[in-house]
Structures are given as structure tokens and as C-alpha cells.
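*Asks:* Please find the sequence and the predicted model below.
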Amino acid sequence: MKKISGSTLSRRQFLASTVVSISFASTPDALARSFSGQLPWSPFAADPPTPARPGPWLFFTHDEAQTIEAIVDRLIPGDDLSVGGKAAGCAVFIDRQLAGFFGSSERLYMKGPFVQGLPQQGLQSPILPSERYRAGIATLDDYCSKTFSGRTFPALAPKEQDEVLQGLEKGSIDLGDADAKTFFELVLQNTMEGFFADPIYGGNKDMASWKMIGFPGARYDYRDFVNKHNQRYPLPPVSIMGRDDWGGKG
């Protein structure tokens, strides 16, 4: 056993502390903690998801939000199986994502060169998602206003909205530098994410999509049901945050 600063350390702890001392010698706090018998990190330390709280838009302006709400409601229209994209909070999900690191691509490598890659490589572009949304919505509403006698996308009839979205999907509508097809694919992808993601991120309100498909959510254990194929899961889903009617068991 090795005694240091009044603390009795095992050989294993001493060696670990020594390695940490060398690796983090430039960090006073880490150095101090290494000789106290503690490693310079906490077990299970990680950034937990931050719940998306109800409230005003964080990224979208009022007019932009109306356009996105109208789009997500046509991409996922409500029916007898589930609520539509707007009621499910898909626009809120997108707004919170754009206001965070997704919108600024701060966790992605964003230095060139940018070239046309293969489809499976994903989008190769210096344009940030926040920039693509802002430009896409503006040019879309401008296109609709010129095409439909001054009416922007939210004011169009459902059939007209579907025709516009189909034009974006095919790339037959010119949105200039905003790139209609790329804009549509991004909004569609984010809408699906908002519909099926955990409600902690602002979408999938009341776990509507999970209830529709019978997904158990973040339940601790459902091994009893894993091998019961083609049978509907009998228990209500649970979010990362739990349930309003759930007392911590399940």
C-alpha cells in the first residue's frame, strides 16, 4: 500500500493517479484531485437532454412559424390514427433544434472542400441548417405570393399546398439559391424526427406517434414482450421525462 497526503491508496489507485497527474499536469484542478485519490472526472458524467419547454419561438419568426406549421401538417396530416404534424409539435421540435447546435452545425466538420458526394454520404454544403430554413421559407412564401395572387403558403388550400410541396420534392419549383429539393428533403427529415422523437425535444406531443405504433418508449424493462411478435404492446409508452400519470414504476 502507498500512503500519500494522509490517504491510503491501493497500488492500482496510485498508478491510475500517477498517469492522470502526468496527462493533466497543466490543469491545477486535475492535479490536485489526482493526489486526493480521485480521478479528474465523475462517473457517468454526460450532458443530459434539455427538455424543450413550451413558450415562444426560439428561432422562427411568427410568419416563419406559420409556414412551417402549415408544411408539417401537410407532410403528416391528422387522421383517425393520430394527430397531424402541427398538433404533434413537429414545428416546435424543428424550432428548438435550429436554435441549438443543429442549426449552427457546431458539432460537424464544416471546412471545405465541399463537393457533390454520393447520396449515402449525406449533404455536403457550407450552408447551415438555420440558413437553409430561413432562405427556404422566405423564397417559398415569395413564390406562393407571386403564383397564388398574394397568398403565402399558410393561406393556400390543402390541395394547393400539396401541389407546392410536390413541386419542391421534384425540384420543379425554382427557389433560387435556396435549392427547393434540398430544402424539402431537410424539412421532411426534421418533421419525421419531430414526430417520432422523444417528447423531451418538443415534438411527439403526448407520445402520439408512439401510441400509434405501439412503441414502449423509455421503459426500463419490457423483456416479457420482446418475443411476442405481431402483438400490440399493452402498456402506455414512457418518455425520458416519465409520464404525468406514472409514479416512477414501469
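*Replies:* Looks like it came in fine.

*Asks:* use CA for all of it now, contacts and neighbours both
*Replies:* Will do.

*Asks:* Skipping its backbone neighbours, what lies nearest the residue nearest in space to the middle of the chain in space?
*Replies:* The centroid of the chain falls nearest to Gln97 when counting by CA atoms, centre = their mean (5.6 Å). Leaving aside its chain neighbours, Gln97 sits nearest to Gly103 (6.2 Å; criterion: CA to CA, 6 or more residues apart in numbering).

*Asks:* Got another one to weigh against that:
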Amino acid sequence: MSKKTLPGITRRQILTFSAASAVLGAAKAANAVSLKGTPTWSPFDSSPPPQIETDGWVFFNDAEAAALEAIVDRLIPADNLSIGGKEAGCAVFIDRQMVGFYGTYERLYMQGPFQPGTPEQGDQSPLVPQQRYRIGLAALEEYTQKNFKKSFKDLSGDQQDEVLSGLESGKIDLNASSFKNPIDSTLFFAIVLKNTMEGFFADPIYGGNRNMVSWKMLGFPGARYDYREYIGKHNQKLDLEPLSISGGDAWKVSKS
């Protein structure tokens, strides 16, 4: 049988028509409907962020919070580009995460066996984030009191940097038998660093990135769902005001 195409119709068009017909047929069979206009929806309908009704600390006590704020301010110090980690709300972000499912690793398998693994296998600790912070901050207090006769928050900036570098490298051993609250130093430093960065760049709805400071610094437009009017604007500086997931006036679709 001849496989000639119809005059004026290319093989690519025939394939396109066939694909479109298949999709339409499947949609009809499934009683599919097409949406017209802008569907109405609310952010986090199925997975809302923790609703915190207080401006205070919800997991950390005052001493823990003070130490954590000092840590995040050394990990992200203020400079000519942005405010520091404390003012940006990184410690608040971590505090809020501790009372959510992340704080207990609720969505992870945590029944063991817990055995030392290879670097490729990742974290093998039985400690959940709540325990890592509570134990780690207590061990840090023990260490600085023993070696500096002060709490971490009262050390000079250079001393704080020295301690944090020691935790990161493992040179400072918070797992020593002399500590009442032993914890692997590198494990403790790693989670604090990771969560601090998350708090600095996450949506402000979670407590950090106050006033969207990091997004403004980077020029990130935030949680905008409609970029249609900008698609053709290549290599142009748009200077879009960033938006949180919680919404804003710019979420409204113009009727043009």
C-alpha cells in the first residue's frame, strides 16, 4: 500500500494530528474537562505550614535561643549586601521547624538499625532534629563554659568563629565522655548550618527571610505563578518586587 501523504500536508503535521486526536480521545473517555480562566485556589490547602500564634519561642528556651541567634549571626554575618542571620529570622525559622513534622522526622523511617555508614549513605544517626538541637546546644554551653568561662553568645566574634570552625572540622569533640550531653560535633554543626541557610532563603511564611531580604538581594521574584507578560522580555532587568506564598496584590490576574 502506498504511504504517500496528502498534497500540502507534511509527515510532521500528520503525526501532530494523530497525537492530538489520541489526547482528545483519551480526554473524552475520561470525561475530562478543560479549565477556562483562572482557577481559584488557596496556598497550602493540603499541607499548611505550622500555625504559630505567638511571637515568642515555641521550642527553644531563652538560653538556647540566645545561643542559636549568636550562631546564625556568625554563619551569616551582616554586610553591605544584607542583614545578618539573626535579624533575618533564621533562628525563628529553625524554632518553628522544630515543632513541625521536620523536628521529629515524622515522615522518615526512624526504626533502625542505626549503624555507621559510608559518606554516600548519608546521615545514619538515630537523633531527630529536636534532639540534635537540645543536646547540641547544651553540649556547646558545657564546652564554652569549660574553656572560656562564658556562654557562646558572650564570646567575641573571633572566639565564636573559632568554636564554630572547630565544630565543623571535628576538632572540638562534643562527644567526649566528660560531657553530660554528648553529640557528634560535625553532625550538630551540619544541621545548624543547613537549617540556617534554609531559614535565610525560605519563604517568609515559615518565619525566616524576614521582609524577603535574601530574595531582594538576589533579585528573586518569589512565589509568582503567572509570568506570561514577561516571557518575551529577554535579557531585561525586571525589578519585580518579590512575593511570599501568602500572596499579594500582584497575584491578581489583569483582565487584558
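*Replies:* Good, I have the coordinates. None of the values given here were measured: they were computed from a predicted structure.

*Asks:* thinking again about what came up before, map the residue nearest to the centre of structure 1 across to structure 2 for me.
*Replies:* Using TM-score structural alignment, the equivalent of Gln97 of structure 1 in structure 2 is Gln97.

*Asks:* and what of Asp206 of structure 1?
*Replies:* Match for Asp206 of structure 1 (TM-score structural alignment): Asn211.

*Asks:* any idea how far the match of Gln97 of structure 1 is from Ala26 of structure 2?
*Replies:* To Ala26 of structure 2, Gln97 of structure 2 is 43 Å away according to CA to CA, to the nearest Å.

*Asks:* Would you map the helices across the stretch 151-256 of structure 2?
*Replies:* 157-169, 185-201, 213-218 (DSSP state H, counting those that start in this stretch).

*Asks:* Of those helices, give the one that comes closest to Glu64 of structure 2.
*Replies:* Of all the helices of the stretch 151-256 of structure 2, it is helix 185-201 that lies closest to Glu64 of structure 2, at 12.7 Å by CA to CA.

*Asks:* Which positions within the closest one qualify as buried?
*Replies:* Residues of helix 185-201 of structure 2 classed as buried by neighbour count (16 or more other CA atoms under 10 Å): 185-189, 192-193, 195-201.

*Asks:* Please apply the same query to stretch 135-154 of structure 2.
*Replies:* 135-144, 151-153.

*Asks:* Could you do stretch 73-84 of structure 1 as well?
*Replies:* Result for stretch 73-84 of structure 1 [16+ other CA under 10 Å]: buried residues Asp73, Arg74, Leu75, Ile76, Pro77, Ser82, Val83, Gly84.

*Asks:* what's the counterpart of Tyr222 of structure 1 in structure 2?
*Replies:* Per TM-score structural alignment, the equivalent position to Tyr222 of structure 1 in structure 2 is Tyr227.

*Asks:* Could I get the buried residues of stretch 73-84 of structure 1 in JSON lines, plus columns for distance to Glu163 of structure 1 and secondary structure?
*Replies:* Below are the buried residues of stretch 73-84 of structure 1 laid out as JSON lines (distance: CA to CA, whole Å; DSSP: H, G, I helix; E, B strand; the rest coil):
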{"residue": "Asp73", "distance to Glu163 of structure 1": "14", "secondary structure": "helix"}
{"residue": "Arg74", "distance to Glu163 of structure 1": "11", "secondary structure": "helix"}
{"residue": "Leu75", "distance to Glu163 of structure 1": "12", "secondary structure": "helix"}
{"residue": "Ile76", "distance to Glu163 of structure 1": "15", "secondary structure": "coil"}
{"residue": "Pro77", "distance to Glu163 of structure 1": "15", "secondary structure": "coil"}
{"residue": "Ser82", "distance to Glu163 of structure 1": "23", "secondary structure": "coil"}
{"residue": "Val83", "distance to Glu163 of structure 1": "22", "secondary structure": "coil"}
{"residue": "Gly84", "distance to Glu163 of structure 1": "18", "secondary structure": "coil"}
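
*Asks:* quick one: what's aligned to Ser130 of structure 1 in structure 2?
*Replies:* Mapped onto structure 2 by TM-score structural alignment, Ser130 of structure 1 lines up with Gln130.

*Asks:* How about its match, nearest residue that isn't a chain neighbour?
*Replies:* Leaving aside its chain neighbours, Gln130 of structure 2 sits nearest to Gly103 (5.1 Å; criterion: CA to CA, 6+ apart).

*Asks:* separation between that neighbour and Tyr143 of structure 2?
*Replies:* Applying CA to CA to Gly103 of structure 2 and Tyr143 of structure 2 gives a distance of 25 Å.

*Asks:* Thought Glu106 was touching Leu128 of structure 1, still the case?
*Replies:* No. Applying CA atoms under 8 Å, one finds Leu128 of structure 1 not in contact with Glu106, separated by 9.4 Å.

*Asks:* Among the two, which residue is more densely surrounded?
*Replies:* With neighbours defined as other CA atoms under 10 Å, Leu128 of structure 1 and Glu106 compare such that Leu128 has more, 16 against 11.
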